[in-house]
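Visitor: Sharing a model prediction with you, sequence too.
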Amino acid sequence: MIIFLNVSYLVGGENEIDFDTLNISAKQIKNNEKTFIMPGAISSRDEIGSQTQSIDSIVRSISGSYTNTDQSQGTVQVNIRGMTGLGRVNTMIDGVTQTFFGTSADNGKFHTGEGTLGNSSFGAPIDKNFLVSVDVEKGSFHSGSSGLMGSANFKTIGVDDIVRDGNTFGFLGRFGYGTNKVGPNYMGSVAAKTELNNGYNVGALFGYAGKKLKQNYKTGGGDNIEDKKILNETFDPAMPESDWNKKYIDVSPFNPKELTQKPNSYIFKFELNSNDDIKSILSYRKYDNELAGRKINHDTYQFDLNYNPISELINLDFLIAYNKGTQKYNKNATIFSRSDITNGLSAKNKALTIDISNELKFDFMNNIFLTLKPGVNYIDNKYTNSIDYENTPGAYATPFQPKGKQKIKTLYLDTNFEYDILSIATNFSLTNWELSGFKPECDVNTNCFPKAATDIKKSDTNFNYSTILSAQLHDLFSPFITYSKTTRAPNIQEMFFGSNYGNSVNPFLKPEVAKTWQIGFNSFKHGLLSDNDSFGFKVLYYKTKVDDYIYNKSFYTTDKFTLHLNSANTVTLKGVEAELSYDMGSFFVNASYSHEKSDAPTNETYGGDMFGYGKIAKLPEDYATINVGTRLFNEKLTLGAIIKYTGKAKRIHPNDYDLGREPTDDPNDLFASRKEQDLPNIPTIYDLYATYKYSDNFNLKFEVQNVFDKDYVDALNAFSTQGNQEQYDSNWNELYIFSNKARGRTFLASFEYRY
């Protein structure tokens, strides 16, 4: 049977975008298949919680999307087309922008050529077990939720994900364990719903999840990550052993004992819906972890309301959310090798989000459709810490989380015009942003202005827009072209970054502006080669030019300081992305491929001589993921393989100071930008898995990751550029160490039970 279906796609919480009427077979469309229906660079992944693959691997399987990994953070750090962080990527959970900024403690040994400094980066604190799907939008935006390069929205489980149709009670439980210091990993959630006599129905959900993940794993070939030592060629046996004179140097990328994760997560939802027009959800999430010298607590309170009576002019959405993230540092923790500031040290982030919108639909002559969605979004974001700067000597010269406030107010309008096979979707937003914080007095920078300590407040208003023109010429050829202009204001961490008093504060930073062209086409068809198969394909080319790109650079007068600057040159990013899916029941394949070139400058703080604000973000030249398998015995048994290819990848050269200095007669020469250094070739990694569906309620899964036990350094990992990755021989020639190896062969077993 053939039906006509108008597809609505959830992208940001409860926000819907309607697309052209599609002629498809009467078969339920999976969330992954919407990747090939929606025009533009939009991709989805579902069933995240049920997968044995890490959240990083799942996001990396999306074309143009990657993650920065950092064992000291415990968060998801989404990277889109080589950019990451607040504002560059709008990372959301249930439609709410995540603003958490984590700073790990260091081990205080890096001055002796060993040990590691702490890392700092933005990330979303969430347990994968609570996730249902992720939607990634690149190079365009909707409903005001623009990031400079795009957005990623993670959706959490709801009552209907646990309680099956016709039931009033449901249970979902998962448990997994693995070799090589993985596990246990577990989750239990219960939910119930019932219909009331007054036409309303209520539902409630409670879930708890936890895991244990150790980092003293074995790398490919069987070596232990914490037992990485090299012979010290400058060792003098005639001298007593000390931190500066020892026979062996520890070049382990981190101390595994400080990076063992044991997070605990909770989720609660209460839903009240009418049969006709009202849907509401009150939710609470909690994430607790102790990692890298501090306790992490993150609480989220959220309320969603949709009012949709029988009217084409009313479809009202309301969202309000409050996030609170706290990091409390242990007494024995050190920050930049200083233990005197960590006694009672804490850092907090509080963010309030409000969003209101209404969708109006118009039908002209039964063949012209117009949808309008005006709305307003408000974010109030604040960072604080407990350091007593006035009474702590040198505190203003210690890189740590800066204090500051950020307010973003956005008016937006989404429109969608449809006529026959043509569709034009436009998105406009007018954003007013305001930053405020404190600038200490200038010390060594003779060009620093203003010289005196002062409060800084900066604001501006920017207009953004995005347009997608598409035509459904054929099921196998639906071309589209998009153009967008997006703006990112400087964030608190850039404007008020402190590495040397007021010398490191630049109150004259301008917003980044990106203009992006994209052209490509979609293919989607049920019944391509057989009656029951499905085929999807998307390919596109993009080119982005970024003006006033924000980066940081080190200067030297009588002391070294780091300053965030706007690049005088336009940054260009361009690439090709493709995704493929084919499923005929007994056989399936899903694949993605990405290729990008970028000339973005390298940040000084990506290096190992101070807190890395995100580390290197440049994507590998190209990367791909292929998931191929077969279903046997009436599709109860699934056998599959996941193949991960990574092209040439880089790290920031671990040399702290003089590498790449350009010759000059100026004694106050600035340090040249940090050079990049190729990582050793990353081999293609193979994972094998088997899933057995014993019944509708119970299934088992076995997986072997890194089957061939390859020894390699993973791309975009924060610990690849630590200072101890550079050593010297007896002639003081530089030796480059690549000891930050990924996990070797790992066996995993898990089960999932539903009731």
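Guide: The structure has been received and is ready for your questions. Numbering: from 1, shown residues only.

Visitor: For the rest of this, base every contact and every neighbour count on C-alpha atoms.
Guide: OK.

Visitor: Give me the residues contacting the longest helix anywhere in the chain.
Guide: Longest helix in the chain, counting residues (DSSP state H): helix 55-60. Residues outside helix 55-60 that contact it (C-alpha atoms under 8 Å, 6 or more residues apart in numbering) are 45, 48, 65-67, 69, 76, 78, 128, 625.

Visitor: And it, what's buried?
Guide: For helix 55-60, burial by neighbour count (16 or more other C-alpha atoms under 10 Å) applies to 55-56, 58-60.

Visitor: can I get the contacts of helix 55-60 in CSV with secondary structure and distance to residue 634?
Guide: Shown next, in CSV, are the contacts of helix 55-60 (DSSP: H, G, I helix; E, B strand; the rest coil; distance: C-alpha to C-alpha, whole Å):
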residue, secondary structure, distance to residue 634
45, strand, 25
48, coil, 24
65, strand, 35
66, strand, 35
67, strand, 37
69, strand, 39
76, strand, 37
78, strand, 38
128, helix, 30
625, strand, 27
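
Visitor: which one of those is nearest residue 352?
Guide: Checking those against residue 352 by C-alpha to C-alpha gives residue 76 as the nearest, at 20.5 Å.

Visitor: Which residues are in contact with that closest one?
Guide: Residue 76 sits in contact with 55-56, 67-69, 123-126, where contact means C-alpha under 8 Å, 6+ apart.

Visitor: before we go on, here's another structure to hold up against the first:
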Amino acid sequence: MGAVPPFGRAAAGVAPMPGSQCPLPGVAPRPVRERHCARPVIRTAVRRLGPVSFYVLTNQGIARRRLSALGLVLAAGTALAAGTVPHHARAADAAAPADEIQLAAGRAPIELDPVTVLGTRTEKTASEVPASIGVVGQEEIKIRQADDLGDLVDDMPGVEMSGGPRRTAMQPVIRGLTGERVVLRVDGARQNFESGHRGRIFIDPSLLERVEVRRGPASSLYGSGAIGGVMEVDTLSPGRFLEDGEPWGGEVGVSWESNGDGFGAHAIGATRLGANAEALVGITGFDADDLENGSGETIPYTADEVRSGLAKLVFRPAEGHELTASYLQFHDDHIIPSAANTNTNSIIVDRKTDQKTMTLGWRFDGNGNPWFDLDAKVYRTETALEERRTDTGRFDETDLATTGIDIANTSRFQFGGFGSHAVTYGVEAYRDEQDGKRNGDARPQYPDAQQDIFGLFIQDEIVFFERLTFTPGVRYDRFDREADGLDSKSDDAVSPSISVAYAVTPWLKAYASYAEAFRAPSLTELYATGEHFPGNNFVANPDLRPETAKNKEIGLTLSEADVLTSGDRLTGRVAAFRNDVEDFIEMQVRFDSWPGTTTRSNVQDARLEGVEFELAYDAPLWFATFGAARIRGDDRTEGDPLGGLPGDKVSLGGGLKFMGGDVVTGWRMVAHDRQDRIANGETVTPGYAVHDAWISFQPSDGGLRGARFDLAVDNVFDKTYRQALSELDDPGRTVKLTAAYRF
């Protein structure tokens, strides 16, 4: 499950059997095996599934056929797994050498303890980072057949997506904080777009290689906005499709979804350009009608017509150096309410959403020189929305361009008896330029404005006695804003942090941290004027102060191999935090006079407290995951519960790997408790539990080598439910099928 860091590749440490064939990258070697002994087990498993199918028939009607078909697939897979074990057991009884009875670990959606740079800007395994990190790898992305980022993080503790099932209205929520209180980055490029009732990040998950989430304030490394946390999204790289020695490779695939009768396709090609360069080009498309909830009712205006493209070039001019250039584009064309993240359908628009992200990066690993580990990036993100009202023809344009540079270097050295040091230091600077028009004229609700932010940061990871790590850090940011016809505004912020981590044992680590963070007011919050709605006008407030946060966190991490059997691994994390946020910026709508006014003000101090727990286990033949989160928030100004928080969450998952890892099947459950601890004006959200099941088949040899088939059923029991952070129901049962071929 995406909640437990981390996901994607198979467990290491399982040697191939003699005579096994070389598999695809990321797929464990699979020995040739007999399968005839599994046939009676299949019949037994199917008979046992009979009562399950009958139960579904009596309670869900026509759903019986779909679930029975899935049951047959899962039964056959389970039987094959069970049937092959006695075969190996008999081989063992025949006194075959132990190293010839190895069971391949295969692929699985659990990348346990992966290397991440998001936590400290230096490469560390997730268990070594003194912060809460969640990772979703490529295998998990493929298995979930995700339509949006929400499908990838819905079971991650402390992480939600608000805005409902309309993909261009979604925004990530980390530990109860959303909007510009979360830093979003794609290939290292900031995604700063924010406009009322609209989403912030627009991307097709089929072009993603990895999603990482750092939960908790992180302004000492990532600057303005990292009050709730940071979400980093990485796109596909050419090397993923190029096997050793092969000059080219790629993948083509088609997909179908039952809910909304959605159809998608993708084509990705990669090639080597000489000995030191690689290139990739990928295109994707997805069309769907309106979705239905679990009761069969249409969720209005959820139809989509999405097109995306990715181009990437990687060049290694010298030893240790790597240059990367990438271009990512997203386009969505649909009919949708102007306030797309609500259930209000009073104003309907024909919206075109375009987002382009361009990056140029340079990595230098030092080539043996410990003073250099450089990561530099120049980027530009352009987001453009065009909306034409279907009733009056009014035409709005909403544009934001972010141009930036991000440079970080790590120098490693020993300093006498004061431990080993890894000092990371750098600079980040970016400019946001926004422009709003209505029927070709200036639109004061989204005024022409710009802001410049410049930041310097430094962090020192100091290791004493190989077990104690002390990490102080600090960042200074200055921000200048201006808008046409309005007062300019300048401010600055200092964001310190400190953490202490101790290796209690080789497999158990404890940590404690303190971090301060801030969010500079957005250009719209500062400068919006004009009509909000009939009888109410926006009033600019250029005197807004930055929001600030002070977070305390303690936690334990564990990572251990060969726990129950050779080749397995167990990872886990438990964290408790308290985040005090001051000068919350809220939109206040008043009717003290006529017309009424809408303005943003610093009105609130808040406290968010919570506990997160995650555990994952991967063995050669099976895997299991567990996650849980509990968040409480209080408005310390008024003494009321803080709004916009999800209910308590628990997630469970597990599955089997068999046929040498060619077949992986699993189940996942995400449950939210009833959310009745709400702010004034909010609606109580009933509790719910949603179950998903899936099976993936990727032959590693034979005539189908290179093919891949993924079948999933989301919301198996067709539950009608609404997330606490949405005004719309989520989709009902959805059967998903993807067939792809890698060449």
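Guide: Here it is on my side, so go on. Everything numeric here is computed off the predicted structure, so don't read it as measured data.

Visitor: roughly how far is the longest helix of structure 1 from the heart of the chain?
Guide: On the basis of C-alpha atoms, centre = their mean, to the nearest Å, helix 55-60 of structure 1 is displaced by 9 Å from the centre of the chain it belongs to.

Visitor: One more: stretch 649-658 of structure 2?
Guide: 18 Å.

Visitor: which residue numbers in structure 1 go with that stretch?
Guide: Under TM-score structural alignment, the match for stretch 649-658 of structure 2 in structure 1 covers residues 623-632.

Visitor: ok but residue 92 of structure 2 is inside a helix, no?
Guide: Yes: when DSSP: H, G, I helix; E, B strand; the rest coil is applied, residue 92 of structure 2 is found to be in a helix.

Visitor: can you count the residues close to the spatially closest residue to residue 175 of structure 2 that is not a sequence neighbour?
Guide: Sequence neighbours aside, residue 158 is the residue nearest to residue 175 of structure 2 in space, at 4.9 Å (criterion: C-alpha to C-alpha, 6 or more residues apart in numbering). Using other C-alpha atoms under 10 Å, residue 158 of structure 2 has 29 neighbouring residues.

Visitor: What lines up with residue 158 of structure 2 in structure 1?
Guide: By TM-score structural alignment, residue 158 of structure 2 lines up with residue 64.

Visitor: quick one: what's aligned to residue 95 of structure 1 in structure 2?
Guide: By TM-score structural alignment, residue 95 of structure 1 lines up with residue 188 in structure 2.

Visitor: The residue most central in space within structure 2: which element?
Guide: Nearest to the centroid of the C-alpha atoms of structure 2, with distances taken as C-alpha atoms, centre = their mean, sits residue 211, at 4.4 Å. Residue 211 of structure 2 is located in strand 208-215, with elements delineated by DSSP states H and E.

Visitor: picking up where we left off before, skipping adjacent residues, who's closest to the residue nearest to the centre of structure 2 in space?
Guide: Of all residues not flanking residue 211 of structure 2 in the chain, residue 233 sits nearest, at 4.7 Å (C-alpha to C-alpha, 6+ apart).

Visitor: how much space between the counterpart of that neighbour in structure 1 and residue 351 of structure 1?
Guide: The equivalent of residue 233 of structure 2 in structure 1 is residue 154 (alignment by TM-score structural alignment). Distance, residue 154 of structure 1 to residue 351 of structure 1, using C-alpha to C-alpha, to the nearest Å: 18 Å.

Visitor: In terms of packing, which of these two has more residues around it?
Guide: Taking other C-alpha under 10 Å, residue 154 of structure 1 and residue 351 do not tie; residue 154 has more neighbours (27 against 23).

Visitor: residues of stretch 84-96 of structure 2 that come out buried?
Guide: 84-85, 87-88.

Visitor: Sort out which one of those lies nearest residue 289 of structure 2 for me.
Guide: When the buried residues of stretch 84-96 of structure 2 are compared against residue 289 of structure 2 (criterion: C-alpha to C-alpha), the nearest one is residue 84, at 43.0 Å.

Visitor: Please confirm that residue 161 of structure 1 is located within a helix.
Guide: Yes: looking at residue 161 of structure 1 with three-state DSSP, it is inside a helix.

Visitor: Count the neighbours of it for me.
Guide: 15.

Visitor: Buried ones in stretch 503-521 of structure 2, by neighbour count?
Guide: With burial defined by 16+ other C-alpha under 10 Å, the residues of stretch 503-521 of structure 2 counted as buried are 503, 508-521.

Visitor: which residue sits closest to the alignment partner in structure 2 of residue 576 of structure 1, ignoring its sequence neighbours?
Guide: By TM-score structural alignment, residue 576 of structure 1 lines up with residue 611 in structure 2. Ranked by C-alpha to C-alpha, 6+ apart and with sequence neighbours excluded, the top spatial neighbour of residue 611 of structure 2 is residue 576, at 4.4 Å.

Visitor: Tell me which helix or strand that neighbour sits in.
Guide: Under the criterion of DSSP H and E, residue 576 of structure 2 resides in strand 569-590.

Visitor: quick one: that strand to structure 1 mean distance?
Guide: Superposed on structure 1, strand 569-590 of structure 2 shows a mean distance of 0.7 Å to its aligned residues (mean C-alpha distance after the TM-score superposition for structure 1).

Visitor: Where in structure 1 does that strand align, residue-wise?
Guide: Counting by TM-score structural alignment, strand 569-590 of structure 2 lines up with residues 534-555 of structure 1.

Visitor: now the matching stretch: how far from the chain's centre is it?
Guide: On C-alpha atoms, centre = their mean, the centre of stretch 534-555 of structure 1 falls 15 Å from the chain's centre.

Visitor: buried set for it?
Guide: For stretch 534-555 of structure 1, by 16+ other C-alpha under 10 Å, it's 534-555.

Visitor: Now residue 359 of structure 1. Nearest residue, chain neighbours left out?
Guide: residue 373 is the one closest to residue 359 of structure 1 (C-alpha to C-alpha, 6+ apart), at 4.3 Å.

Visitor: mind listing what that neighbour touches?
Guide: 143, 357-360, 413-415.

Visitor: Sweet, I'm off.
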